[in-house]
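Visitor: Build the 3D model from these lines:
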Amino acid sequence: MATGKTALVIAAGHGIGAASARALAAQGWRVGLMSTSDACETLAAELGGFARRGSVTETADLQALIDLALATTGRIDAVVNNTGHGAGSSAATQASTYNPDGDHHLLDIGDTDWHHGLDLYVLNVVRMARLVTPIMQRRGGGAIVNISSLGTVEPRPEYPLSVLRLALHGFTKLYTDRYGRDGIRMNNVLPGFVENWPVVDAVQRGTPIGRTVKLTEIADTVAFLLSDGAGAITGQNILVDGGLVRAAR
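Guide: As a prediction, the model looks like this:
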């Protein structure tokens, strides 16, 4: 159990972020949550944590959450960097149901959307790392988990901006090389199609486990990677996709 430890979870109002916050709280973590809506505040009240509304694209918002954590608990031991889809994602990515036979538009994505994706998928982690690393260094260590995507290892036109997360994976390697000896670990979790994102039957049949991934399965992986039991795991990309990537090759 992580009794007494504090974890920050970003984009924690719904989905993977909210599930991760629940899993961590159940294991004794004190959770600090952020999202762009008041959903993070509602969940924090339920879990006995604290929250602040804000965006991953705004350094001032991240700093405000960190300041709140230090004022509330006096420590930050872990961070879960989570975020949503970029505005330039394809219609299939933004739709309520994933259909690989849809009409995709790779070359229609403008520069603004590519830059926005970089802001959401890569620089969100860089910004947070700049702010929390000195705090973790002073405490003698910490752990960071970034929510990435299977789209980095199995690029597909249905979710084109996911390829930007390859830069995140490279940053993670560089970060762990530099700060591993300070006791700070960083890993990426790569979800497949998760239950809160309905997919057509053909996609489910093509997944070896025959179903979408449960939110709790992603959250439990996140919680493990932040735990002392994962103390030797760092700089890794962990697929939690029901075997989909293997099946696609």
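
Visitor: okay, CA-based contacts and neighbour counts for the rest of this
Guide: OK.

Visitor: Can you name the residues that contact the residue most central in space within the chain?
Guide: Centroid-nearest residue in the chain: Ile147, 2.4 Å away (criterion: C-alpha atoms, centre = their mean). Contact partners of Ile147, counting by C-alpha atoms under 8 Å, 6 or more residues apart in numbering, are 80-83, 188-191.

Visitor: again, only using 10 Å
Guide: Shown in contact with Ile147 (C-alpha atoms under 10 Å, 6 or more residues apart in numbering): 10, 16-17, 80-84, 121, 125, 165, 187-191, 218, 222, 237-238.

Visitor: gap between it and His105?
Guide: 25 Å (C-alpha to C-alpha, to the nearest Å).

Visitor: Chain neighbours aside, what residue packs nearest to Pro123?
Guide: Pro isn't right for residue 123; it's Leu. Thr57 (7.7 Å; C-alpha to C-alpha, 6 or more residues apart in numbering).

Visitor: my read: the one you found touches His116, true?
Guide: Yes: with contact defined as C-alpha atoms under 10 Å, Thr57 counts as touching His116 (9.0 Å).

Visitor: Please enumerate the strands of this protein.
Guide: Under the criterion DSSP state E, strands of the chain are mapped to 6-10, 30-35, 50-53, 78-81, 142-147, 184-191, 237-240.

Visitor: could you dump those to TSV with distance to Thr172?
Guide: Converted to TSV, the strands of the chain look like this (distance: least, C-alpha to C-alpha, whole Å):
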stretch	distance to Thr172
strand 6-10	17
strand 30-35	22
strand 50-53	26
strand 78-81	12
strand 142-147	9
strand 184-191	6
strand 237-240	9
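
Visitor: Can you say which of these is nearest to Gly231?
Guide: Closest to Gly231 of the strands of the chain is strand 184-191 (C-alpha to C-alpha; 7.9 Å).

Visitor: Which positions in that closest one come out as buried?
Guide: Buried positions in strand 184-191, judged by neighbour count with 16 or more other C-alpha atoms under 10 Å: 184-191.

Visitor: To check against the first, give me the structure of this:
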Amino acid sequence: MNKTICITGAGSGIGRGTALHFHGKGWRVFALDKDEEALAELSELFSSERLSTHVCDVGEERVVGEAFDAMTEELGEAPLDVLVNNAAIADPYCGPLEDLSLDDWNAWLDASLTATFLCSRAAIPLLRRADGASIVNMSSTRALQSEANTFAYAASKGGVSALTHAMAISLGPAIRVNAVLPGWIETGPWQKAAEREEPEQREVDKAQHPAGRVGTVEDIAETIAWLVSPGAGFVTGQQIVVDGGMTRKMIYAD
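Guide: Next comes the predicted model:
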């Protein structure tokens, strides 16, 4: 029987690449995103009965409930094997702290941290049907280090990392829970058509990474695929940093 995965923020970027990766492996994919246009493009790209799309703002409790109710109906008695909590506001920059409004602060937290809670809570009954279910939460290297004026984004991703190990302790052994912490990942080619960009990386950009290059969406999809595989069956509650070694490199001023 084909396995089933639900991916939030699946319309573009890492979410789109991950959906494509698992669909290519024969998985049934449930794709959630609040961008209806991006999901429509995704449907055209796959054109398959193994893809179901749901327009869903994953930071809204009622909307999440409706999406998972629809998913439950589609699955029937079948399980959900994997949930990937990927949705977030991509832009980390919010300006000076003294100018950051509470509404904007909440928007960053709702899109990532609250969404991870809401979707995980809704998915647990479906995941418990599976043998060897997994949740993968998308955190960030900004949960470990910061750039200026990224307060809300860093806080949301730090919260996702902490929520990950808390969930792993409580949901195991039936459900393993891990976090992926991407570094610099080039997502331009994986946006919807109206926002798609080709990478323009300088040699100095590549040189910041001990691996010698900027990361790709495929790097993250492959990491997720390993985390949810039987080969990672003894891995739970962990933060897997995928950044080409960038956070391990000491950088000095010229």
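
Visitor: Aligned to the residue nearest to Leu123 of structure 1, what sits in structure 2?
Guide: Using TM-score structural alignment, the partner of Thr57 of structure 1 in structure 2 is Gly59.

Visitor: Can you tell me what Ala154 of structure 2 aligns to in structure 1?
Guide: Ala154 of structure 2 maps onto Val163 of structure 1 when the alignment is built from TM-score structural alignment.

Visitor: what number of residues lie near Asp205 of structure 2?
Guide: 13 (other C-alpha atoms under 10 Å).

Visitor: which residues touch the closest residue to it other than its chain neighbours?
Guide: Once flanking residues are discounted, Asp205 of structure 2 sits nearest to Val214: 7.1 Å by C-alpha to C-alpha, 6+ apart. Val214 of structure 2 makes contacts with 183-186, 199, 201-203, 205-208, 243-244, 246, as judged by C-alpha under 10 Å, 6+ apart.

Visitor: can you tell me which residue in structure 1 aligns to Val214 of structure 2?
Guide: Using TM-score structural alignment, the partner of Val214 of structure 2 in structure 1 is Thr212.

Visitor: Distance check, that match against Gly110 of structure 1.
Guide: Taking C-alpha to C-alpha, one finds Thr212 of structure 1 at 31 Å from Gly110 of structure 1.

Visitor: Phe171 of structure 1 now?
Guide: In terms of C-alpha to C-alpha, Phe171 of structure 1 sits 24 Å off from Gly110 of structure 1.

Visitor: And those two? Which one has more around it.
Guide: Phe171 (18 against 10).

Visitor: one step back: of the contacts of Val214 of structure 2, grab the buried ones for PyMOL.
Guide: Per 16+ other C-alpha under 10 Å, the buried members of these correspond to this PyMOL selection:
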select buried, resi 183+184+185+186+206+208+243+244+246
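
Visitor: Tell me which two of the contacts of Val214 of structure 2 sit farthest apart.
Guide: Pairwise over the contacts of Val214 of structure 2, using C-alpha to C-alpha, the maximum falls at Pro199 and Met246, 18.7 Å.

Visitor: and the match of Ala154 of structure 2, what is it in contact with?
Guide: By C-alpha under 10 Å, 6+ apart, the contact set of Val163 of structure 1 is 117-118, 121, 148-157.

Visitor: And those residues, which of them are buried?
Guide: Buried among these by 16+ other C-alpha under 10 Å: 117-118, 121, 148-152, 156-157.

Visitor: Inside helices: which ones of those residues?
Guide: Among the buried ones among the contacts of Val163 of structure 1, DSSP state H puts 117-118 in helices.

Visitor: Tell me the one of the buried ones among the contacts of Val163 of structure 1 nearest Arg30 of structure 1?
Guide: In terms of C-alpha to C-alpha, no member of the buried ones among the contacts of Val163 of structure 1 lies closer to Arg30 of structure 1 than Ser148, at 23.6 Å.

Visitor: Show me what that closest one aligns to in structure 2.
Guide: In structure 2, Ser148 of structure 1 lands on Ser139 (TM-score structural alignment).

Visitor: Same check on Asp67 of structure 1?
Guide: So, by TM-score structural alignment, Asp67 of structure 1 is matched to Asp69.

Visitor: That match touches Pro125, doesn't it?
Guide: No: counting by C-alpha under 10 Å, Asp69 of structure 2 sits too far from Pro125 to count as a contact (11.2 Å).

Visitor: picking that back up, among the contacts of Val214 of structure 2, which are located in helices?
Guide: If you go by DSSP H, the contacts of Val214 of structure 2 have 203, 205-207 in helices.
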